[in-house]
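In: Structure of the sequence below:
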Amino acid sequence: MWLMSRLPLTLQWRVGKLIGELAYRLIPRRRHITEVNIRLCFPELSAEEQQKLVRKAFHSNGIGIMEIGLAWFRDPKVYLPVTTVHGLEHVDAALERGNGILLLGGHYSTLDLGGSLVTEFIKADVMQRDHNNPLMNAIMTRARERRYGVALDSKNLRGLLKQLKQNRIVWYATDQDYGRKGIVFAPFFGVPAGSITATSRIAERSGCAVVPFSHFRRENQPGYDIYFHPPLENFPSGNDMADATLVNHTIEQEIRHHPDQYLWMHRRFKTRPSKDDPDLYRKDPH
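Out: Take a look at the predicted model:
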């Protein structure tokens, strides 16, 4: 990854696309998960269009693997000439409130590089789930601590609240399936999805602003766009379902701009509203 990060960006994208194509062909389990997610979330597309989106998602996430190397082993300043940030004024205005900012992110394929680039424009901390591989985790954490102020464990809510109390910005993502604990089933692309309520609790206890944030690679030329949006209004509302629905809708709207650049390989709908509901990812034996 260190060596590949030294290649020109256009060549890295080509190699990443090849990695994605190989994964599409050689990892049928992840392809099946992606196909199920795309079918559920984009029913308006024809079967052919859905399959094209599945393949393109693998290509985008293959490029994302290359971009992890850029985030971990290169100085993000190298890519500032091809990076544009939009809506930075929303961050400045939210900081003036003095209660910190929860950056509402998502698992886009530009995850690590987008986060690395954003630290060139703002001072932020990050919440992360430790990698299962100790070596990978050490490299990932070292790289993130160089870019961010603090890399917090995803379960360290006390540490998160401490950072917000100091009027810090913390990157935070809620868009994966974390099991049955502390969730409601709010719609995500119209499908009931286990959605954590911790975001509401954090905002309630800290008084922080919740600022939607996304990052995408450009379609037709090497480069990146980073977007900050106005803080969520009337959040928290006191209604967990309403809050989770708003969060999901906000992330969904960002995904729709570049649907292939999302991590569709994750079983987002693994946890079902009833334990008796069928597994959406189980293959029909017939």
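In: From here on, just use CA atoms for contacts and neighbour counts.
Out: Noted.
In: just the strands in this structure please.
Out: Listed in chain order, the strands of the chain (DSSP state E) span residues 83-86, 101-105, 125-128, 151-153, 169-173, 183-188, 191-196, 209-217, 224-228.
In: In CSV, list those along with mean neighbour count and distance to Glu254.
Out: As requested, those are arranged in CSV below (neighbours: other CA atoms under 10 Å; distance: least, CA to CA, whole Å):
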stretch, mean neighbour count, distance to Glu254
strand 83-86, 16, 13
strand 101-105, 26, 10
strand 125-128, 22, 20
strand 151-153, 20, 25
strand 169-173, 24, 13
strand 183-188, 21, 12
strand 191-196, 24, 17
strand 209-217, 25, 7
strand 224-228, 19, 9
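In: want to throw those into a markdown table with distance to Pro76?
Out: Listed next are the strands of the chain as a markdown table, based on distance: least, CA to CA, whole Å:
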| stretch | distance to Pro76 |
| --- | --- |
| strand 83-86 | 10 |
| strand 101-105 | 19 |
| strand 125-128 | 16 |
| strand 151-153 | 18 |
| strand 169-173 | 17 |
| strand 183-188 | 32 |
| strand 191-196 | 32 |
| strand 209-217 | 14 |
| strand 224-228 | 12 |
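In: right, and those strands - which one's nearest Leu22?
Out: When those are compared for distance to Leu22 using CA to CA, the nearest one is strand 209-217, at 20.9 Å.
In: Name the residues that touch stretch 155-167?
Out: Contacts to stretch 155-167, defined as CA atoms under 8 Å, 6 or more residues apart in numbering, come from residues 95, 98-102, 127, 152, 169-170, 202, 206, 208.
In: just stretch 18-35 next, same as before
Out: By CA under 8 Å, 6+ apart, the list of residues contacting stretch 18-35 reads 50-51, 54-55, 58-63, 264-267, 281.
In: What of stretch 266-282?
Out: Residues beyond stretch 266-282 that count as contacts (CA under 8 Å, 6+ apart) turn out to be 30, 32-34, 36-37, 175-177, 179-180, 185, 192-194.
In: Show me which of these are buried.
Out: When burial is judged by neighbour count using 16 or more other CA atoms under 10 Å, the buried members of these are 30, 32-34, 36-37, 175-177, 185, 192-194.
In: Would you reformat the residues you listed as TSV and include distance to Gly87?
Out: Written out in TSV, the entries for these read as follows (distance: CA to CA, whole Å):
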residue	distance to Gly87
Arg30	35
His32	37
Ile33	34
Thr34	31
Val36	34
Asn37	30
Asp175	22
Gln176	26
Asp177	29
Phe185	31
Pro192	31
Ala193	29
Gly194	30
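In: Next, the structure of the following sequence, for comparison with the previous one:
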Amino acid sequence: MNNNQEIHAKFSNKLLHPRYWLTWFGVGVFYVLVLLPYPIIYQLGKCLGLIAKKCMSKRREVARQNLQLCFPDLSSNELEKLLHDNFISTGLAIFETGMAWFWSDKRLKKHARIMGDHYITEVQQTGQGVLLIGIHFLTLELGARILGMSHPGVGVYRPNDNPVLDYIQLKGRLKSNKYMLNRYNTKGMIRALKNGELVWYAPDHDYGRKNSVFAPFFAVDKAATTVGTSILVRLGKPAIIPFTPKREQKGQYLVTVSPPMVNFPLDDEIAAATFMNKAIEQEILTAREQYMWLHRRFKTRPLGEKPLYSKKTQKH
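Out: Just a heads-up that it's a prediction; the model follows:
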């Protein structure tokens, strides 16, 4: 796949090769499950999360270490409660991804509401592009579909190694996007922003040492943070608008779009990373049990500094 092209979902007969039959079977079972009534989906997701907590010992330890690093003032009981709730949320996220990819607009609208999307409309009416900051909440996939029903944009993604899963992922995400771009296609993102498009972008993971600086993130004073935001803002000249998708009670999902960010430091990459991390922190605190704590957010350390994770989880 050419990393510099617009990506659309294209079915190929090669996807029907016997080596992929088991994958298709799994997709079919998953499809049937996510079409069940929401209360059943909720219970299935909750059970899956609790099973994952019990069986995924390394990921459980990663999440626990992340929470300890970010919130050192939590008591042992508070931390374990947050960890427990986070795994339930993780299990639900699997089914919410299916809801995002397979539910109809009509069904999804019954479970969703949006606040603040007029900020996007107002910016786009001027012809300016929008860099939509999609923080890695576990509901991110579903939130993007909800918002994309009224504000389709340009998605940024990492291709799946399994071509069947990659096709299903693309087909699902294109329900709320005009087209997709490989996450390494910076030129494509800049071009889309200059053309007034809305581009989804998630700068809150550890993407490695290359093109990163170290900036504070919660109680960790040196977290590897991408400089991609600075590059896109400096060259694409978009409005920067965060959005947060959260799971509410009774099967409702709220997508909150914030006002455009102001005073973004254009000339200092560390200041820009610190600025962005602070904004991300504020969003996470609104529903921290729904954030993706299973990711090794602090795996990259400044040269010469000791790892923050235990040996058991450093290479997971």
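In: Tell me which of the strands of the first structure approaches His258 of the first structure most closely.
Out: With CA to CA as the yardstick, what comes closest out of those is strand 209-217 (7.4 Å).
In: That closest one corresponds to what range in the second structure?
Out: When the second structure is aligned by TM-score structural alignment, the counterpart of strand 209-217 of the first structure is residues 239-247.
In: What ranges does the stretch 101-250 of the second structure have for its helices?
Out: In the stretch 101-250 of the second structure, the helices defined using DSSP state H, counting those that start in this stretch lie at 105-109, 118-124, 140-148, 163-173, 186-194, 228-236.
In: so what's the aligned partner of Thr119 of the first structure in the second structure up against?
Out: Thr119 of the first structure maps onto Gly148 in the second structure when the alignment is built from TM-score structural alignment. Residues in contact with Gly148 of the second structure, defined by CA under 8 Å, 6+ apart, are Lys175, Ser176, Asn177.
In: Same check for these, but in the first structure.
Out: With contacts defined as both residues aligned by TM-score structural alignment, their matches' CA atoms under 8 Å, Ser176, Asn177 are the ones among the contacts of Gly148 of the second structure whose aligned partners also touch in the first structure.
In: For the contacts of Gly148 of the second structure, which single residue is the most surrounded?
Out: Asn177 (24 neighbours; other CA atoms under 10 Å).
In: Hmm, it is touching Tyr157, no?
Out: No. With contacts defined as CA atoms under 8 Å, Asn177 of the second structure does not count as touching Tyr157, sitting 11.6 Å away.
In: so Gly106 of the first structure makes contact with Pro212?
Out: No. The pair Gly106 of the first structure and Pro212 fails to qualify as a contact (CA under 8 Å) at a distance of 9.1 Å.
In: State the distance from Ala193 of the first structure to Ala244 of the first structure.
Out: From Ala193 of the first structure across to Ala244 of the first structure, the span is 10 Å (CA to CA, to the nearest Å).
In: I meant Glu252 of the first structure, not that one.
Out: Spatial separation of Glu252 of the first structure from Ala244 of the first structure under the definition CA to CA is 12 Å.
In: Settle it for me: which of those two has more neighbours?
Out: Legend: neighbour count by other CA under 10 Å for Glu252 of the first structure and Ala244, higher for Ala244 (27 against 19).
In: Residue in the second structure paired with that one?
Out: Following TM-score structural alignment, the counterpart assigned to Ala244 of the first structure within the second structure is Ala273.
In: list the contacts for its match?
Out: Residues Val213, Phe214, Ala215, Thr225, Thr226, Val227, Thr229, Ser230 are the ones in contact with Ala273 of the second structure under the rule CA under 8 Å, 6+ apart.
In: Trace the last one over to the first structure, please.
Out: The one in question is Ser230 of the second structure. Counting by TM-score structural alignment, which is the criterion used here, Ser230 of the second structure corresponds to Ser200 in the first structure.
In: So its match sits against Leu232, correct?
Out: No. At 11.2 Å, Ser200 of the first structure and Leu232 do not qualify as touching, with contact defined as CA under 8 Å.
In: quick one: common contacting residues for Ala193 and Ala244 of the first structure?
Out: With contacts defined as CA under 8 Å, 6+ apart, the residues shared by Ala193 of the first structure and Ala244 are Val184, Ala186.
In: follow-up on the earlier one: dump the contacts of stretch 155-167 of the first structure to CSV, plus distance to Asp260 of the first structure.
Out: Listed next are these as CSV, based on distance: CA to CA, whole Å:
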residue, distance to Asp260 of the first structure
Leu95, 32
Gly98, 36
Asn99, 35
Gly100, 32
Ile101, 28
Leu102, 25
Met127, 24
Leu152, 29
Ile169, 28
Val170, 26
Ile202, 30
Ser206, 35
Cys208, 31
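In: quick one: Phe185 of the first structure from Tyr79 of the first structure, how far?
Out: If you go by CA to CA, the gap between Phe185 of the first structure and Tyr79 of the first structure works out to 39 Å.
In: residue nearest the centroid of the second structure?
Out: Nearest to the mean C-alpha position of the second structure, by CA atoms, centre = their mean, lies His136 at 3.4 Å.
In: counterpart of it in the first structure?
Out: Across the two structures, His136 of the second structure finds its equivalent in His107 of the first structure, going by TM-score structural alignment.
In: Tell me how far that match lies from Gly223 of the first structure.
Out: Distance from His107 of the first structure to Gly223 of the first structure, counting by CA to CA: 19 Å.
In: sorry, back to before: quick one: which of the contacts of Ala273 of the second structure is nearest Leu22 of the second structure?
Out: Among those, Thr226 lies closest to Leu22 of the second structure (CA to CA), at 37.1 Å.
In: Which residue is the nearest non-sequential neighbour of the closest one?
Out: Ser212 (4.3 Å; CA to CA, 6 or more residues apart in numbering).
In: wait, doesn't the one you found sit right on Lys222?
Out: No. Using CA under 8 Å, Ser212 of the second structure and Lys222 do not qualify as a contacting pair, with a distance of 11.2 Å.
In: And Tyr24 of the first structure, what's its match in the second structure?
Out: When the two structures are superposed using TM-score structural alignment, Tyr24 of the first structure falls opposite Lys53 in the second structure.
In: Next one: that match from Pro72 of the second structure, what distance?
Out: Where Pro72 of the second structure is concerned, Lys53 of the second structure sits at a distance of 21 Å (CA to CA).
In: Who has more neighbours out of the two?
Out: Neighbours per residue (other CA under 10 Å) separate Lys53 of the second structure from Pro72, with Lys53 holding more: 21 against 14.
In: Neighbours of Leu303 of the second structure, how many?
Out: If we define neighbours as other CA under 10 Å, then Leu303 of the second structure has 7 of them.
In: Ok, Glu248 of the second structure next?
Out: Applying other CA under 10 Å, we find 12 other residues in the vicinity of Glu248 of the second structure.
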